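Trainee: One predicted model, sequence on top.
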Amino acid sequence: MIYYNEYEKVTYYEHIPTNIYEDASTASAEVAEEIATLIRQRNKEDKHTVLGLATGSTPTEVYAELVRLHKEEGLTFKNVITFNLDEYYPLDPHSLQSYVRFMNEHLFNHIDIPEDQVHIPDGTLDEKEVPEYCRKYEQKIREAGGIDIQLLGIGRTGHIGFNEPGSRPNSRTRMITLDRITRKDAASDFFGEEYVPRRAITMGVGTIMDSDRIILMAWGEGKAPIIREAVEGNIREQVPATYLQEHENASVILDEAAAEKLTRQRTPWVLTTCDWDDQLIRRAVVWLCQKVDKPVLKLTDEDYNEHGMGDLLTEYGPAYDINIKIFNDLQHTITGWPGGKPDADDTHRPERAKPFPKRALIFSPHPDDDVISMGGTLIRLVEHGHEVHVGYQTSGNIAVFDDDVIRFVDFVSDYNDIFDIDQSEAEDMLKNVKKFMQEKEPGQIDSYEIKHVKGLIRRGEAKAAGRYCGIPEEHLHFLNMPFYETGRVKKKPLSQEDVDITVALLREVEPHQIYAAGDLSDPHGTHRVCLKAIFLALEECKDDDWIDDCKVWLYRGAWQEWDINEIEMAVPLSPEELTKKRKAIFKHQSQKDRPLFPGADEREFWQRSEERNRGTAQLYDALGFAEYEAIEGFVEYKGNGQIK
């Protein structure tokens, strides 16, 4: 991996200073420390510090660290003045989605900043008042002396603040109309795209550019494509973040996942001499095959030399030797026996032959991730006679439409009437549920009863899918991890109780194989939290007798797919097996046709999954391997505890 050595060479294509950190927590701590250092310096000089603040998931760890510095190290915010970037319009400040509420919950309620030094655009104004309000917002920034440090996130459209594509570099605080993609990305927060406000009040690009220091942060694979455009692309109105390239003191702060499409991370060999290891060689050769449209065994010395890989050729060549090594490495990833093939030489197989059969524990963050992401492999494990367990980590209740609740409530009510069942308490509950649903406001948190009904709907669907796949009901474990149970998209922090629940299941099953979701582009963060719980639980179990004989495989599929150079176990699926997988996904009827939270991909989950599985098979085919209908890919977790 290339980081900071030969910096000028490796950052050749980058038009703005960019720092890459191992993870978001480390990066956030660095940003918070820069802010804290400035505050301390200004406090000594009896001067104000003026901060421009952002909302969304990106800055939350920065705010958490600032709160910690205040409570544990005495950092005072009494001389700090803040200006937030934006707010939806119209929107009440007490609503769940309000940035006023967000800032209070994540920062202001936990520090000693005076209330009159906090400024957030007002989403309750009469429309006629907005232009004058925006003018005064700008004036207040100037009167405060200008913004010292401006924090930014970045949207999929490349927006900064709510400056959508087409925003001018000299624009100021104003009312804007939100881009369709921005509204779609916000749909989960508002429990449906139709409830997302169409407009917002935002600082302008010019306002942001007047700041003395600008820090744009981005975490996760989902931000990687737009980060490449913002950092390496040309300055253009269609990607407002590219304007930051002209600021003399702006930086981009990334974790490794958000940086993965930058040239220095994706193809460092085109920039500088690399320290070649097996993983980098494999990645480079797969890239070269795709670049010259050749299978692995047809690559030539000229192909390597002409595409920046001459040093690889010099060190490990000729091309024939490199090609054979990589071909064999990729060939050995392909197996029709994900649980291991009994009585077979497993020297070059991704899984051990023994023990057979194995106990396999599949962790599913939501009640349908197991069949969406690895349904073919799951069915194969069952058919091969392995003892398969599924741990559904969360209830998935917020992803159920209200109409489904009414339908199930009506069913119970009609059932009681038909069979003349005397259940007065149940009938009262049913009446209360219906009344609540009729009076429910958009985005309002469900009552306990409704959350429970929605959870039961998801549970019933998971059981139906499990039965279809041949898993005994007693091997389906519903963990209902507490961090998820807020009734909102925003969850509670992972707690020891969540980890304890995971540890208990691991020790009950004592698996030989664990499968866990590694597709961390899940826009709501549930996958990331669930994976962290598994890692922490495995650490607690590290001295257990069973742990040394257990492999951990990470799957993807619902939100992204592994790159072919990363895959360590590739399980081919026939057309019939792909159809079985699709039918298992269809058992999750509440997520069929139109999921409540589809994310950036408008396709149904089964469509996404099939196209990704077929795409992986086509890539293997193009590299010169057997032609399969579809392939599910897995990467082995080596136990370093890091979520990249």
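Mentor: Cool, the structure landed.

Trainee: only C-alpha atoms for contact and neighbour calcs from this point on.
Mentor: OK.

Trainee: Next up, the contacts around the spatially most central residue of the chain.
Mentor: Geometric centre of the chain, nearest residue: residue 521, 2.9 Å, by Cα atoms, centre = their mean. Neighbouring residues of residue 521 by Cα atoms under 8 Å, 6 or more residues apart in numbering: 220-222, 559-560.

Trainee: which element is residue 532 on?
Mentor: Following DSSP states H and E, the helix or strand that holds residue 532 is helix 526-540.

Trainee: Name the member of the contacts of residue 521 with the most neighbours.
Mentor: Most neighbours among the contacts of residue 521, by other Cα atoms under 10 Å: residue 220, with 24 neighbours.

Trainee: Okay, one more to line up with it:
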Amino acid sequence: MQNVALPIKTRLNLLEETRFEKLPVSVYPNKDVASVQVAKRIAALIRSKQETGEPAVLGLATGATPVGVYEELVRLHREEGLSFRNVVTFNLDEYFPMPPTAPQSYVTFMNENLFDHIDIQRENIHIPDGTLAVEDVAAFCLNYEQQIEEYGGLDLQVLGIGRTGHVGFNEPGSAPNSGTRLVTLDDLTRRDASRDFGGKENVPTKAITMGIGTIFKAREIILMAWSGKKASIIKKAVEGDVSGEVPATYLQLADNVEFVLDEDAAAELTRFDTPWLVKDCVWDELLIKKAVIWLSNELGKPILKLTEEDYNNNGMAQLATERGPAYNINIHIFNKIQHTITGWPGGKPGADDSQRPERALPEKKRTLIFSPHPDDDVISMGGTFIRLIDQGHDVHVAYQTSGNTAVWDDDVLRYMEFAIDFEGSLGKDTRQLQSIYEDMRGFIQQKQPNQTDTQEIRNVKSFIRKSEAIAGARYAGLPDSHIHFQALPFYESGKTSKYPVTDRDIELTIELLQQVKPHQVFVAGDFADPNGTHIVCFNIVTEALRRLQQTEAWVQDCWVWMYRGAWHEFKPYEIEMAVPLSPQEVIRKRNAIFKHQSQKDSPVFPGDDLREFWVRAEHRNRETAQQYDKLGLANYEAMEAFVRWRF
């Protein structure tokens, strides 16, 4: 990051703002913009080397992070004539053992995302060999280093970062002078890769990786990170102490490194998370609320006990001066948080709603809950779901996808055996069912990791999830006529990777919205699910509403509430509606979740949190209630939190 062209005052302000950051960081609005900028820099390097007749030696990374960069490089090749004939590449790593033709191999990844679409000479491509005998790995690694040196070293090394802080596959404990070598993968790294391999048990335990010492020799290093999933590790890498426990912190010692982030990945850096600690702020309502809650938590004091001295000693003197005295700020924020609490998520009839999160009118609302998977409704907002029905609202639930990839194969056989026995007990001919069952059993016995199920198996898995969803919604009090199964086409690939969203997905959603004409819509705002289904489903609903907004008046009176809980929870300052649950309501919610038996004990996609879904949900709901209690508000058993999405 070059600041020398900026005026002295601007540079000083920037230095103060970034004083916690121990290396240069550039932040872009989103990963698409950032990827284009990185690709431009790579293209400029390639062209400058072409002018001098030299090779451009690139160190390349794999994974989701650099995909956008590679897409832009391919576009530059096709549309702007960027040639790669002078480019030599060395990839960071490869799983071991790993055949190059395997779908999970980095050879396959690089071919599909870059090499097959440009004019690079194949002899200039170098990727660690995952097919070597173990006794040959050391010699291969030494030769890999020698080849890099023979080309004069890497001109530019592109990196991602794992959630353990690894770069390449240099896991915690790696030495700063390490070279290319065989390593053992961290359990979290294998869990992150499990989706691609059809389960963690299928992920290789080892990999060949360039070492940190090798990476350090590059003349330029760009580390990229996107999404909130990387925010916490980015904060450690950028602002933490240099430590082998977070290998990316070694990059603080490099003179030629830059971190390129999107806003979500940068969100926990001090200048974005607690900006009052590094600069004067423009104090809008949300920032004041965030700062006061932070101060209360930092000092372990209820909001109404915070003093002028507390503000002055913790970077918030500007706020106290501009908006004070401190006690007035405390009262204001306390009241704002208190007004988020409501036992009437559909609005309280006959009440003054000027300080309530939901409108009083109409007293009986049509409510449509969108659930990406067949259990997200009860896991994330089961208490509110039940409360809305109990309070007489016209509630509908829409299960956006079949969820059929998240059912164990054993369950398929168990349900088929039940169906055969049931048909037989009625005196019916079961030979066709038996034949289908035998085909299923034979397929499952020979099934390879991540292999797509047969259509019959996928159907049974869909039926299992559907029957569980119906049971959960019925338990909540919903009539069958208000339970909708959309089976959106984008999901029905039979794989963890889904089809692209099309207009058909949006049209099906528009049709349901037109049928219900809801006053309230609840959508999943928890985008950390391992398959990315939540964000896709959210975008489908919001796009459908945007289109309807142009032509249908009722949309203007439709409020959209986002829920979380299956994977993460909203931060306290974000919450706009908090629905308290009694101990009895917590039990009712738990029982609704229990109806989803295929997801109990050990779900197919547990993510990082190995607790059962009902345990996660209860803990998060209790933590939200405890947070409100610590701030000095009422002490409830549990709370479900919501944030309003606005057009």
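Mentor: Thanks, I have the structure now. As the structure is a prediction and not an experimental result, all values here were calculated from the model.

Trainee: Need the TM-score from the superposition.
Mentor: The TM-score (TM-score structural alignment, normalised by the length of structure 1) is 0.95; 637 aligned residues with a Cα RMSD of 1.9 Å.

Trainee: circling back to that earlier point, list the members of the contacts of residue 521 of structure 1 that persist in structure 2.
Mentor: Comparing those with structure 2 on both residues aligned by TM-score structural alignment, their matches' Cα atoms under 8 Å, the contacts found in both are 222, 559-560.

Trainee: how about the residue nearest to the centre of structure 1, what's its partner in structure 2?
Mentor: Here residue 521 of structure 1 is matched to residue 528 in structure 2, going by TM-score structural alignment.

Trainee: Helices of the stretch 151-300 of structure 1, residue ranges please.
Mentor: Secondary structure of the stretch 151-300 of structure 1 (DSSP state H, counting those that start in this stretch): helices at 180-186, 205-209, 224-232, 263-266, 278-292.

Trainee: Return the distance of the residue nearest to the centre of structure 1 relative to residue 223 of structure 1.
Mentor: Between residue 521 of structure 1 and residue 223 of structure 1 the computed distance is 9 Å (Cα to Cα, to the nearest Å).

Trainee: For the alignment partner in structure 2 of residue 367 of structure 1, what is the enclosing helix or strand?
Mentor: With the correspondence set by TM-score structural alignment, residue 367 of structure 1 lines up against residue 374 in structure 2. Under DSSP H and E, no helix or strand contains residue 374 of structure 2.

Trainee: Can you get me a residue count around residue 374 of structure 2?
Mentor: 28.

Trainee: And residue 535 of structure 2, by the same measure?
Mentor: Residues near residue 535 of structure 2, counting by other Cα under 10 Å: 17.

Trainee: Residue 260 of structure 1 matches what in structure 2?
Mentor: If you follow residue 260 of structure 1 across to structure 2 using TM-score structural alignment, you land on residue 267.

Trainee: what do you get for residue 28 of structure 1?
Mentor: So residue 28 of structure 1 corresponds to residue 35, using TM-score structural alignment.

Trainee: Correct me if wrong: that match contacts residue 72.
Mentor: Yes. Applying Cα atoms under 8 Å, one finds residue 35 of structure 2 in contact with residue 72, separated by 7.5 Å.

Trainee: More neighbours: those two, which one.
Mentor: Per other Cα under 10 Å, whichever of residue 35 of structure 2 and residue 72 has more neighbours is residue 35, with 25 against 20.

Trainee: Now do the contacts for that one.
Mentor: Neighbours of residue 35 of structure 2 in contact, by Cα under 8 Å, 6+ apart: 66, 68-69, 72.

Trainee: Equivalent analysis for residue 277 of structure 2, please.
Mentor: 270-271, 314-316.

Trainee: Structure 1: which residue goes with that one?
Mentor: Residue 277 of structure 2 maps onto residue 270 in structure 1 when the alignment is built from TM-score structural alignment.

Trainee: related to what we said a few turns ago, any idea what sits nearest the residue nearest to the centre of structure 1, other than its immediate chain neighbours?
Mentor: Among residues not flanking residue 521 of structure 1 along the chain, residue 222 sits closest, at 5.2 Å (Cα to Cα, 6 or more residues apart in numbering).

Trainee: any idea how far residue 607 of structure 1 is from that neighbour?
Mentor: Residue 222 of structure 1 sits 19 Å away from residue 607 of structure 1, going by Cα to Cα.

Trainee: for residue 540 of structure 1, same thing?
Mentor: 38 Å.

Trainee: corresponding residue for residue 572 of structure 1 in structure 2?
Mentor: Checking TM-score structural alignment: residue 572 of structure 1 goes with residue 580.

Trainee: Which strands and helices lie in contact with the particular helix or strand that has that match in it?
Mentor: Per DSSP H and E: residue 580 of structure 2 is located in strand 577-581. Under the contact definition 3 or more Cα pairs under 8 Å, 6 or more residues apart in numbering; DSSP states H and E, strand 577-581 of structure 2 sits against strand 638-645.

Trainee: Pull out the buried residues from the strand it packs on.
Mentor: Neighbour-count burial for strand 638-645 of structure 2, counted by 16 or more other Cα atoms under 10 Å, picks out 638-644.

Trainee: so it corresponds to what in structure 1?
Mentor: Under the criterion TM-score structural alignment, strand 638-645 of structure 2 matches residues 630-637.

Trainee: Most distant residue from the centre of structure 1?
Mentor: Note on structure 1: the largest C-alpha distance from the chain mean falls to residue 420, namely 48.8 Å (Cα atoms, centre = their mean).

Trainee: Can you classify that one by secondary structure?
Mentor: Secondary structure state of residue 420 of structure 1, per DSSP: H, G, I helix; E, B strand; the rest coil, is coil.

Trainee: separation between the equivalent of it over in structure 2 and residue 413 of structure 2?
Mentor: Under the alignment (TM-score structural alignment), residue 420 of structure 1 pairs with residue 427 of structure 2. Between residue 427 of structure 2 and residue 413 of structure 2 the computed distance is 21 Å (Cα to Cα).

Trainee: Equivalent analysis for residue 436 of structure 2, please.
Mentor: Residue 436 of structure 2 is 11 Å from residue 413 of structure 2, by Cα to Cα.

Trainee: Tell me which of these two has more neighbours.
Mentor: Neighbours were counted for residue 436 of structure 2 and for residue 413 using other Cα under 10 Å; residue 413 has more, 18 against 14.

Trainee: any idea how far the equivalent of that one over in structure 1 lies from residue 412 of structure 1?
Mentor: Under the alignment by TM-score structural alignment, residue 413 of structure 2 pairs with residue 406 in structure 1. Computed as Cα to Cα, the residue 406 of structure 1 to residue 412 of structure 1 distance reads 10 Å.
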